[in-house]
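*Asks:* sequence? don't have it. structure:
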């Protein structure tokens, strides 16, 4: 039996959850169970789920107080009975061949299939993974290729026995990067291959909110938590290759710069950039500073002139900062218009 457990955490997903589940019910592969977790929704999500479950015995509902998406997925993992499992967000959906496309690649000796996805905005844009595979012994040497493929929970098919036998669960201590941490734990404990495919197995609806639409005032600490998770994957700092240390510390720190400058007022961004540097100081080495920071910025850091540092950084990185701020405002406007459109649709 190749039964697939489809896990859907749902919080205030009344407007989208039926479409999501219907896309699974339309799959060309039909041996599945859907475990939908109502995470303390305040709208009609639970009522919609009960209606669907009444008509389809494959739909299992877990109803709990609001505990967050990680706790919701953990609750679903405890209920899962499939040989394989996949994660779907309640505001997204699946192409009709998604499960079959991933199952076709889940052969003996394969533990994880990573598919491609379609990003749905006003139109659609395909994000295709190159067709490749990595056996367990190849992952560490190719970690920078593998790591970006495991940032998200969806568009993946997991061999459930790896999760069960190793007690893998989502980290409820964090609210950003928990998917990455779960997937890191999975590949660390698996013994088989990762298969990546250019087959589209997921439709991600960009304009329906999500984590990227929410501001995290402690993003620098959350990112550092994930960075420590990557270091732990290699069993500690002493086993973490220097080239990876340089790459990840530099990218994560500058990612915090980009994030805060795009989200915050200039004064707040300056304060947050200063905090980020302090948080990352213990993992930064001389080579990282040299590789990621031009001389003018290093001088600002040395003199603790964070106002000038932010000014210099924006000057060199307008697309990652000012343009990103503009794009975020456009996205928020489009999300608002979508929300208004949905409300009008409900009233009709």
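*Replies:* Sure, I can see it. This one's a predicted model, so the numbers in the text were calculated from it and none came from an experiment.
*Asks:* Every contact and neighbour count from this point should use C-alpha atoms.
*Replies:* OK.
*Asks:* Quick check, central residue of this structure?
*Replies:* Ranked by distance to the mean C-alpha position of the chain (Cα atoms, centre = their mean), the top residue is residue 152 at 3.1 Å.
*Asks:* So that residue belongs to a helix, correct?
*Replies:* No - under the criterion used here (DSSP: H, G, I helix; E, B strand; the rest coil), residue 152 is coil, not part of a helix.
*Asks:* Show the contacting residues for it.
*Replies:* 179, 180 (Cα atoms under 8 Å, 6 or more residues apart in numbering).
*Asks:* mind running it again at 6 Å?
*Replies:* By Cα atoms under 6 Å, 6 or more residues apart in numbering, the contact set of residue 152 is residue 179.
*Asks:* quick one: the residue lying closest to residue 39 once chain neighbours are set aside from residue 37, how far?
*Replies:* Across the structure, with Cα to Cα, 6 or more residues apart in numbering as the measure, the residue nearest residue 39 apart from its sequence neighbours is residue 66 (4.7 Å). Summarising the geometry, the distance separating residue 66 from residue 37, computed by Cα to Cα, to the nearest Å, is 10 Å.
*Asks:* again, but for residue 19
*Replies:* The separation that residue 19 has from residue 37, given Cα to Cα, amounts to 16 Å.
*Asks:* Put this next to the previous one:
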């Protein structure tokens, strides 16, 4: 007597989309979800207090496809919107998507093929596009061998040698991993992905990278947070650094403290350099002194003195920043910027800065 085999249950994916004033983009974004070759999903679209026609555009999809669900809330920010979606998610996997982007037709199928019950995160490959299109400007290569499951790996250390794009979208997260670790997005800040990515990599045991582009990241939205830098952006970056320092660095053993300290130090330099470059290009802004003091206070409160030797050039940057950053972060930025430059003016500026701050170090 023949027995019909029991069909294998497809993993169910919860797609979470935070929306604020994206009426211009949301139809095409949801259309790329609707067209997925993999059909076992729900899409939770959170309208975060939009003042345009975003909700009307979302309702066009909820009325014709029950897999789309609408949550409406007063404006609380992208972190709160994603957290609201997480509370409603029923999937075996969680996938985040931003409504001004697009995904390829086999995106979910591509990622789910790499998923199994012990995988914590499947990291997808992204491409940069200008506008909501599929015309690729550049591909963000992983830098890590794809299609190979990584186990027994310190993923924070891995990022020191093989940088990983700091975004939550286009990654397929095991829902058990998310909920068993009580992972949520920190509310009330922007650049929340910086903290989310650190925490997920810190906690993950098994990760795998896909090999094909599955996501089109739109850098042409002039209203996006990354296009509108303000003093609040700097405050939020500092908040992320404080969280990593206080909640992870201080509690670790010597070796892991060295790894996390190097991670923090790299991020401190990146944030400091980004702030002073932005100020230099926008000289009419009034918060340079306030921002410099905020960075200085953080560097003295969250002092990192030891690091992993990544390469000679990076070690030189670290040494300069450790020595001068707490006294004057702008001076530290300029000294790092001047490194290996033979311009005579840069030479004299470097000499002056070192002489000025050598007796003022904290």
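*Replies:* Noted; the coordinates are in hand. As the structure is a prediction and not an experimental result, all values here were calculated from the model.
*Asks:* related to what we said a few turns ago, and the residue nearest to the centre of structure 1, what pairs with it in structure 2?
*Replies:* Matched to structure 2 by TM-score structural alignment, residue 152 of structure 1 sits across from residue 167.
*Asks:* How about residue 29 of structure 1?
*Replies:* Counting by TM-score structural alignment, the partner of residue 29 of structure 1 is residue 38.
*Asks:* Give the burial count for that match, as a bare number.
*Replies:* When neighbours are defined as other Cα atoms under 10 Å, residue 38 of structure 2 has 18 of them.
*Asks:* re the thing from before, what's around the residue nearest to residue 39 of structure 1, how many residues?
*Replies:* Taking other Cα under 10 Å as the neighbour definition, residue 66 of structure 1 ends up with a count of 14.
*Asks:* Name the helix or strand for it, please.
*Replies:* Following DSSP states H and E, one finds residue 66 of structure 1 outside all helices and strands.
*Asks:* separation between the aligned partner of it in structure 2 and residue 20 of structure 2?
*Replies:* Mapped onto structure 2 by TM-score structural alignment, residue 66 of structure 1 lines up with residue 75. Relative to residue 20 of structure 2, residue 75 of structure 2 is positioned 8 Å away (Cα to Cα).
*Asks:* any common contacting residues for the two?
*Replies:* When contacts are counted by Cα under 6 Å, 6+ apart, residue 75 of structure 2 and residue 20 have residue 48 as shared neighbours.
*Asks:* Packing partners of the strand ranked longest in structure 1?
*Replies:* The residue-count maximum for a strand in structure 1 (DSSP state E) belongs to strand 193-205. Identification of packing neighbours for strand 193-205 of structure 1 by 3 or more Cα pairs under 6 Å, 6 or more residues apart in numbering; DSSP states H and E yields strand 110-120, strand 132-134.
*Asks:* Can you give me the neighbour number for the residue opposite residue 22 of structure 2 in structure 1 once aligned?
*Replies:* Matched across to structure 1, residue 22 of structure 2 falls on residue 13, judged by TM-score structural alignment. As a burial measure, residue 13 of structure 1 scores 22 neighbours (other Cα under 10 Å).
*Asks:* quick one, what contacts residue 13 of structure 1?
*Replies:* For residue 13 of structure 1, the contacting residues are residue 45, by Cα under 6 Å, 6+ apart.
*Asks:* swap in residue 204 of structure 2?
*Replies:* residue 120.
*Asks:* repeat for residue 16 of structure 2
*Replies:* With Cα under 6 Å, 6+ apart as the criterion, the residues that contact residue 16 of structure 2 are 44, 85, 96.
*Asks:* from memory the first one sits against residue 69, does it?
*Replies:* Yes - here residue 44 of structure 2 reaches residue 69: they are 4.9 Å apart, a contact under Cα atoms under 6 Å.
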